[in-house]
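Undergrad: sequence first, predicted model second:
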Amino acid sequence: MIGEKMAKQIIFADGNDFLRRDGLAVEPAAWEDGMRTDAGPGTFEWWYFDAWLDDGSTAVIVYATKPLRQRNDPLTPMITLTITRPDGSKLGTAPLVYPADQFKAAQDCCQVNIGSSWVRGDLHHYELHAEGKELAADLTFTGQAPSWRPGAGKTYFDNALSSYFAWLVPIPYGQVEGTLTYDGKTHSVKGAGYHDHNWGNLGLERVISHWYWGRAHVGDFTVIFVEIETGRSHGRQKIPIFMLAEKDRILVDKGQALTLKTADFQDHQSGKRYPRSLDFHWQASAGTVHIKLRQPRLIDTFSLLESMPRWKQWLIRLIANPYYFRFNAEMELDVKLAETQVVERGPALYEFMLLN
């Protein structure tokens, strides 16, 4: 069998056979950030961008073929544009949904149009325009760390290799500049940013219980750390994903040796709980990497049901209450590899997504 098989029909697409299966080279190519699904019933796809700016403001922009929990719908293109002012107050969280005929996307590169909003890029350089209610973002992202995907970029949830969740990270860390429009004014901004692209053809809430996903750039190092835990149907298996780069060179990109310990849980008014202490540890023959996350500050939280009609929210809450938490935390990165031994400290961004 090709690839590495995990218990309960989870197969992580790694190795040359999987690369050949999808026509991939070891390093990502620009076409991979083009449209990867047909946007029909049963599929989902989104292009995600976020920017952390020197004036203290932030922007999160998502171009999607449909809401995440409505994958069985036909093409239902949507934009979300969220701007946080320098004082921490948030603007514009409701998704803007458009008719299907106002969606267009290329397959040979990232070029997505939804209504009057658009994004285009080539893995290294991206330009985007996004409009919301009395909000707008006109930003340029330029990559400063190598584009990356874990293996062939897919995790399969069946032996037939037909049901999958895929991930590409064109810009793990980059520079951002441009303008944000809010409160009736256009603000010139610059800072740091991130872009990734996800797609798939299965209900994530049916196979995944929750995930922790985080990223940071400290000193010369860019790091992405993820632990996905599957649901009962797949035996509560853990899927680790990890990337560490120094400047333009990837040092570690095999996540199998990554583990996570959580502690100091905090109750939330939603009825959910989240940890305030997280330790990711990677250990292999090449050495160790330890990521310590402390003093998290909750910067965003919402129910994944908010975009649904109220009657549907009520029905789903009878059996599930999917919730999203986003944090900014203090991070200590301790790298002990053969040619690199360093400790760096700085801020990290991470999320805790509970899908059921």
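TA: Sure, I can see it.

Undergrad: from here on, just use CA atoms for contacts and neighbour counts.
TA: Fine.

Undergrad: my guess is residue 199 contacts residue 39. True?
TA: No: Residue 199 is not in contact with residue 39 according to C-alpha atoms under 8 Å; the separation is 9.7 Å.

Undergrad: mutual contacts of these two, please.
TA: Listed as contacting both residue 199 and residue 39 by C-alpha atoms under 8 Å, 6 or more residues apart in numbering are residue 45.

Undergrad: which residues in the protein form helices?
TA: Assigned by DSSP state H, the helices in the chain fall at 16-21, 204-207, 310-317.

Undergrad: highest average neighbour count across those?
TA: helix 204-207 (a mean of 18; mean count of other C-alpha atoms under 10 Å).

Undergrad: what about residue 87, neighbour count?
TA: By the measure other C-alpha atoms under 10 Å, the count of residues near residue 87 is 9.

Undergrad: which residues does it contact?
TA: Residue 87 touches 56-57, counting by C-alpha under 8 Å, 6+ apart.

Undergrad: can you rerun that using 10 Å?
TA: Neighbour list for residue 87: 55-57 [criterion: C-alpha atoms under 10 Å, 6 or more residues apart in numbering].

Undergrad: repeat for residue 203
TA: 42-44, 68-72, 163-165, 355.

Undergrad: before we move on, what about residue 92?
TA: Residues counted as contacts of residue 92 (C-alpha under 10 Å, 6+ apart) are 80-84, 132-135, 182.

Undergrad: please redo it, this time with the cut-off set to 7 Å
TA: Residues in contact with residue 92 (C-alpha atoms under 7 Å, 6 or more residues apart in numbering) are 81-83, 132.

Undergrad: structure two is appended below for comparative analysis:
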Amino acid sequence: MHSKFTFSSSVREDVSRPKEKQESYEWWYFDALSDNGNEAVAITFLDNFIFSPRYNAECRRSIRSTLAGAADPEEPASFPAIAFVYYRDGKAIYRVINEYPASELETSPTSPECRIGNNSFSFTSAPYGTGYSVSIDTKLDRNTRITANFEWLSIESDFTANEEPSGRGFHHWNMVSPRSDVTGKITLIKKNGKTSNEINFRGTGYHDHNSDDRWLPNTIKSWQRGRIHFPDCTAVYFRYQELGSEESITNLFIARDGKLFTYNAISTAQTFSRNIFGVKYPERLQITSDDNIRLRIKQNTLVDSSLFYLRFLSEMTLSMNHGKPRKGIGISEHLSPKALRYKWLDWLMRLRVSK
């Protein structure tokens, strides 16, 4: 059995997909590292929050009903959410995971845009280029709101449409823009309306879009992915394996000079550790392409940790067949979703999610 996975890099395909099953989900992801390497932001818009106890309870119910021969409801329920994290010096300074009513979700099947509550993104064009406007306005805590306005100006993007089967039963990864110039401002506003902090941000960013109509913990065994921006190129890697699949899919991408170079690769891992929840992950990874391009990843700064997801600020070294190795700090992620199957763990996730 092989993993059912499709890839594209397409602004045109960065639109909402039809939701045919309760398990169906999609998310739009934006991240960026500051020019000085000390700060990072990560923003996710989710039409169904894949870690939501309410969403996963509904998926379990839907799967039981299907196995019993019952028909799916005409309109699957939605559990939208917004996630925003601002990091400084390897620590999460501001972290928000807020769920919203389904009535506050708006997406488009024809235009790359999404609104969840007062949070939104949209594809825009200007005389100086094209890209995404991203706006955040959500509760941080009982007494504080956090607002942020960013521009993801595309530098390397929109390389190829999806040429693989795009029907049901596939995970679709659309790496819309592996490299963007990112500018923006984060503002904290107290209950009395006064501004308590303002942060200006400038850096290099990334944007992708993932979707599937299969329940995540019944589909994915493990998924490692990451990206790093150098002055002259961006390197992106992923290793993806589905349950029941004998082999993983591993690829390395280099975005450079308006082109996306795609390489089949193998991955090797060393020095395994566990986070406080027992999730096992490699501290060292190496992604090696068929023609010996190598990306070494040292996952030495864990900045987000849960029962099923880890995010790192990682030291990465890219060695190509010419020139000196490039070295810098990138963002890497590790997903191991099997714990989402277990209802008794839902209470832990409720501690991190606001409504």
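TA: Alright, I've got the coordinates. Bear in mind the structure is a predicted one, so any value in this text is a computation, not a measurement.

Undergrad: so which of the contacts of residue 203 of structure 1 is the most crowded?
TA: Most neighbours among the contacts of residue 203 of structure 1, by other C-alpha under 10 Å: residue 44, with 30 neighbours.

Undergrad: need the counterpart of that one in structure 2.
TA: Structural alignment (TM-score structural alignment) places residue 44 of structure 1 against residue 25 in structure 2.

Undergrad: also residue 275 of structure 1?
TA: By TM-score structural alignment, residue 275 of structure 1 lines up with residue 282.

Undergrad: I'd say its match and residue 274 touch.
TA: No: checked against C-alpha atoms under 7 Å, the pair residue 282 of structure 2 and residue 274 is beyond contact range at 8.6 Å.

Undergrad: neighbour count winner among the two?
TA: Counted by other C-alpha under 10 Å, residue 282 of structure 2 and residue 274 do not tie: residue 282 has more neighbours, with 17 against 11.

Undergrad: re the thing from before, so which of the contacts of residue 92 of structure 1 persist in structure 2?
TA: Contacts from the contacts of residue 92 of structure 1 that recur in structure 2, judged by both residues aligned by TM-score structural alignment, their matches' C-alpha atoms under 7 Å, are 81-83.

Undergrad: buried among these? Make that a ChimeraX selection.
TA: The ChimeraX command for the buried members of these (criterion: 16 or more other C-alpha atoms under 10 Å) is given here:
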select :81,82,83
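
Undergrad: so which bits of stretch 146-160 of structure 1 are buried?
TA: Buried residues in stretch 146-160 of structure 1 (16+ other C-alpha under 10 Å): 146-157.

Undergrad: check stretch 228-247 of structure 1 too.
TA: With burial defined by 16+ other C-alpha under 10 Å, the residues of stretch 228-247 of structure 1 counted as buried are 228-231, 234, 236-247.

Undergrad: what's the answer for stretch 337-355 of structure 1, then?
TA: Along stretch 337-355 of structure 1, these residues count as buried under the neighbour rule (16+ other C-alpha under 10 Å): 337, 347-355.

Undergrad: in the contacts of residue 87 of structure 1, which residue is surrounded by the most others?
TA: In these, the most neighbours by other C-alpha under 10 Å go to residue 57, 20 neighbours.

Undergrad: counterpart of that residue in structure 2?
TA: So, by TM-score structural alignment, residue 57 of structure 1 is matched to residue 39.

Undergrad: how close does the closest residue to that match other than its chain neighbours get to residue 34 of structure 2?
TA: Spatial nearest neighbour of residue 39 of structure 2, excluding adjacent residues (C-alpha to C-alpha, 6 or more residues apart in numbering): residue 88 at 4.5 Å. Using C-alpha to C-alpha, to the nearest Å, we find residue 88 of structure 2 at a distance of 10 Å from residue 34 of structure 2.

Undergrad: anything in contact with each of those two?
TA: Any residue near both residue 88 of structure 2 and residue 34 by C-alpha under 7 Å, 6+ apart counts here, and that gives residue 40.

Undergrad: longest strand of structure 1?
TA: strand 164-182 (DSSP state E).

Undergrad: and it, which stretch of structure 2?
TA: The aligned range for strand 164-182 of structure 1 is 170-188, by TM-score structural alignment.

Undergrad: how about that stretch: buried residues?
TA: For stretch 170-188 of structure 2, the buried set under the neighbour-count rule, 16+ other C-alpha under 10 Å, comprises 170-184, 186-188.

Undergrad: gap between that stretch and the chain center?
TA: Taking C-alpha atoms, centre = their mean, to the nearest Å, one finds stretch 170-188 of structure 2 lying 9 Å from the centre of the chain it belongs to.

Undergrad: with adjacent residues omitted, what lies nearest to the aligned residue in structure 1 for residue 148 of structure 2?
TA: Per TM-score structural alignment, the equivalent position to residue 148 of structure 2 in structure 1 is residue 137. Distance criterion C-alpha to C-alpha, 6+ apart; nearest residue to residue 137 of structure 1, sequence neighbours excluded, is residue 180 at 4.6 Å.
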